[in-house]
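Asker: sequence plus the predicted model coming up.
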Amino acid sequence: MTDPLKDPRFFADPYPTYAKLRGAAPVRKVPTGSGGHYSYLVTGHTEARQAFTDPRLSKNTTRFFADKPSRRDLHPALSQNMLATDPPQHARLRTLVTKAFTTGAVARMRPYIAGLVGELLDAWPEHGPVDLVASLAVPLPVTVISEMLGVPEADRPLVRTWSGELFAAGDPGRIDAASHALAGYLTDLVASRRRSPGESLLDDLIAVRDAEDRLTEDELVSLGVLLLVAGHETTTHFIGNAALALLQHPESLARLGAEPGLLGSALDELLRFDSPVGIATFRYSTEALTLGGTEIPAGVPVLIAPGAANRDPARFAAPDHLDLDRDATGHLAFGHGIHRCVGAPLARAEGELALGALLSRFPDVRLAVPAEELEWRHTRLMRGLVSLPLLV
């Protein structure tokens, strides 16, 4: 069997592949890469929830790859970040950043986010065409997380470029180079903030490192890199995917335009329908286990696919249908368990304010090109558009 996730059609529309795999078994062995390597792919919703919380599935990539030869040169700040740790180390690191992303903290940021959305939309042409990705979905979350971390405005385009390079599917060299560029930048930024302290989240983490000694220097840089990347990549794709879903479902688009108060509850269905995370970050089995009726040996990669789980008909009726009245709160777009996305409240706020303003200010918005001509990013981890040309 060839790698089902390498089919060129997968990136444009992964859902037929997910459905085929899930129909055969909700957990199944699939070839990945070359040289006879394989993983176990989890596509069922029940099984994905179980996998997200099973302590036998470790995220400690350092331990997994310790005795394996590799030609890769990924910077440790990327390969050994908070997402690649298990308890108790994970809990210690997560606690240091959680307070910045609580519902209350995000609520206080909403006026700033709304103002930024307004500024971005003010720059749109009266009648288009305009690329929603480049002119809204990218700059909004990049600016917000950069402000939170104290990244100077002049450096933000570079940060965005390096972040995008991290998801260059099939090009390990570009990915590795980008990891070193980002880590080097964060190292320099930490040094700069030490010389001239401010009130950013990065300053708070530096204080924890320097005064309370609850972080190593490597962990400090790693947290900074993770927050920069994770703080905008998924939100960028969430906004783009959600906008496209609505444009392809005119009745839903019109309804949200007429009932703007519905948008908050509709976010879960939009996240479920086209999750910005297709396949979650790396896990491996520390011991043999059985999941979804499939026996998984010890020491093998296990890939959980939220994008597939969110379209599981055993959990969501008519899953390929966008239904704004659906209770989609069980979706796994932000993961589940201890590794659930810490920035989920911020992503929801940015998505809600961006989509709400778009529908309010441009009620006649429509695609500028046929949907089949849209280009999707070639990465299994993220599900997102390269661009989304609109006529407004």
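Answerer: Structure's in. What do you need? Numbering: from 1, shown residues only.
Asker: could you use CA atoms for every contact and neighbour count after this?
Answerer: Noted.
Asker: which helices and strands sit right next to the lengthiest helix in the chain?
Answerer: Ranked by residue count and defined by DSSP state H, the top helix of the chain is helix 172-195. If you count contacts as 3 or more CA pairs under 8 Å, 6 or more residues apart in numbering; DSSP states H and E, helix 172-195 packs onto helix 76-79, helix 156-165, helix 201-207, helix 217-230.
Asker: buried residues in stretch 101-109, which are they?
Answerer: 101, 106, 109 (16 or more other CA atoms under 10 Å).
Asker: now those residues in JSON lines, with distance to residue 222 and secondary structure?
Answerer: Shown next, in JSON lines, are the buried residues of stretch 101-109 (distance: CA to CA, whole Å; DSSP: H, G, I helix; E, B strand; the rest coil):
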{"residue": "101", "distance to residue 222": "18", "secondary structure": "helix"}
{"residue": "106", "distance to residue 222": "23", "secondary structure": "helix"}
{"residue": "109", "distance to residue 222": "25", "secondary structure": "helix"}
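Asker: hmm, back to that, need the helices and strands packed on helix 172-195 in CSV with mean neighbour count, can you?
Answerer: Formatted as CSV, those follow (neighbours: other CA atoms under 10 Å):
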stretch, mean neighbour count
helix 76-79, 20
helix 156-165, 17
helix 201-207, 21
helix 217-230, 21
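Asker: got those helices as CSV, with distance to residue 256 columns?
Answerer: Below are the helices and strands packed on helix 172-195 laid out as CSV (distance: least, CA to CA, whole Å):
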stretch, distance to residue 256
helix 76-79, 39
helix 156-165, 31
helix 201-207, 35
helix 217-230, 28
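Asker: one more to weigh against that first structure:
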Amino acid sequence: MHDKNADSPVPALFSWEFAADPYPAYAWLREHAPVRRTELPSGIEAWLVTRYADARQALADGRLSKNPVHHADDAQGKSKTGIPGERSAGLMTHLLNIDPPDHTRLRRLVSKAFTPRRIAEFAPRVQELTDDLIDAFAARGSADLIHEFAFPLPIYAICDLLGVPREDQDGLRDWAGMMIRHGGGPRGGVARAVKKIRGYLAELIHRKRRGDGDDLISDLIRASDHGEHLTEEEVVAMCFVLLFAGFETTINLIGNGAHALLRHPEQRAALQSSLADDEYGLLEAGVEELLRFDGPVEMATWRYATQALEIGGVAIAEGDPVLVVLAAADRDPERFADPDALDLSRSDNQHLGYGHGIHYCIGAPLARLEGRTALATLLRRLPDLRLAAEPEELRWRGGLIMRGLRTLPVEFTPRQK
């Protein structure tokens, strides 16, 4: 066993205080119990992997399955792992839940629609959405950057990309809001939102099958490889996970990123200065550092041991769930110099914020585009942006996988469009 100091008190995990700042607890785990079996708030026991080298190995280990059928507690199909409600809604056949060869086939087909060119061509629309949202509060001199900016931007962006009609987007925004509000609480609220979103997407996909639209859903319907297409269930599940993963991770990237910049004025000033000179190298490096420093995904999605194995010298039994703690790995001093410092110019920043291996986030280029656009535009248009609350007054959403603020109140000099 790797535990160096079994008598040292284990820090409290998953409390509200932990949610506000989990990094000291993760530092303890990295030092004393880098692979530790832990009871989660749901009552499930899972292994937490906190060191960078172990995390990187686990993320690419084919013996760790993404499919919950390999969970030892899944015999009756009642596992509490994964996205609440996805099983009952028939949304299991997406990239977060399957392994090769099905994962290989599905990712190859999805990649035909979710291309770098499509993301690049989408940049002007992301800028337009960003400016419209800032226009709505710029003259007021105050805002909640989560509810008025970080939340609606990725929702409207992914809706546009998928091809959701404008008149339907506010409805999807409301259902997405239900998922956010209940993310750390009762699973029933999330499950109801999942069911509504699934029903809407199935009906929309049915309509798009009759047309020749130029949007991501239409491309997913048309995507084929050697005559093989995505099934109806796969298209619905894929659209759902793009929506679900695509909005919450980006909300947190923008929210956590803005929060970090507001708490580190020297770093923020350097970024503003570079943007004023129309230099974007620090912006690109800076977004990568924000992903490392306080990223949107605290733990990688669930994995299950398909056979007995070892991680970091610790024996993992077949059927055990494993959670790779990205937030801990990305502050490992064995991998990153001065890991608790925010350094927007950090080089060699191979963080794990979007995963590693075959399950590396397919939507990462879109999230990066939205994060860069949102933060750069905020700093340009509202240069004296400042927190309107004491840092200790801010509340973080409870939950396991994602890390994000409930609210981020700010003030600034009122500005016209």
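Answerer: Cool, got the structure. On a predicted model such as this, the values are computed, not experimentally measured, just so you know.
Asker: before we move on, the earlier item: post-alignment, the longest helix of the first structure versus the second structure, mean distance?
Answerer: Taken over the aligned residues, the distance from helix 172-195 of the first structure to the second structure averages 1.8 Å (mean CA distance after the TM-score superposition for the first structure).
Asker: can you pull up the most central residue in the first structure?
Answerer: residue 234 (3.0 Å; CA atoms, centre = their mean).
Asker: so it sits in a helix?
Answerer: Yes: counting by DSSP: H, G, I helix; E, B strand; the rest coil, residue 234 of the first structure falls inside a helix.
Asker: for the first structure, which segments count as strands?
Answerer: 27-31, 38-42, 57-58, 130-131, 283-285, 289-291, 294-296, 301-304, 366-367, 389-391 (DSSP state E).
Asker: columns mean neighbour count and distance to residue 65 of the first structure on top of those strands, output as CSV?
Answerer: Listed next are the strands of the first structure as CSV, based on neighbours: other CA atoms under 10 Å; distance: least, CA to CA, whole Å:
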stretch, mean neighbour count, distance to residue 65 of the first structure
strand 27-31, 20, 18
strand 38-42, 23, 15
strand 57-58, 24, 12
strand 130-131, 19, 40
strand 283-285, 23, 10
strand 289-291, 15, 20
strand 294-296, 16, 19
strand 301-304, 24, 11
strand 366-367, 19, 45
strand 389-391, 19, 42
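Asker: out of those, which is closest to residue 336 of the first structure?
Answerer: Proximity to residue 336 of the first structure, assessed across the strands of the first structure by CA to CA, is greatest for strand 301-304 (10.9 Å).
Asker: matching residues in the second structure for the closest one?
Answerer: Mapped onto the second structure using TM-score structural alignment, strand 301-304 of the first structure spans residues 321-324.
Asker: show me what contacts residue 232 of the first structure?
Answerer: By CA atoms under 8 Å, 6 or more residues apart in numbering, residue 232 of the first structure lies in contact with 138, 141, 142, 145.
Asker: the first one matches what in the second structure?
Answerer: Pairing criterion TM-score structural alignment: the partner of residue 138 of the first structure within the second structure is identified as residue 151.
Asker: its match and residue 22 of the second structure, how far apart?
Answerer: According to CA to CA, to the nearest Å, residue 151 of the second structure stands 23 Å off from residue 22 of the second structure.
Asker: same question for residue 64 of the second structure.
Answerer: According to CA to CA, residue 64 of the second structure and residue 22 of the second structure sit 25 Å apart.
Asker: what does the residue nearest to the centre of the first structure correspond to in the second structure?
Answerer: By TM-score structural alignment, residue 234 of the first structure lines up with residue 249.
Asker: just residue 354 of the first structure next, same as before
Answerer: So, by TM-score structural alignment, residue 354 of the first structure is matched to residue 374.
Asker: for the residue lying closest to its match once chain neighbours are set aside, give me its contacts.
Answerer: What sits nearest to residue 374 of the second structure in space, not counting adjacent residues and going by CA to CA, 6 or more residues apart in numbering, is residue 130, at 6.1 Å. Listed by CA under 8 Å, 6+ apart, the contact set of residue 130 of the second structure reads 149, 153, 373, 374, 377.
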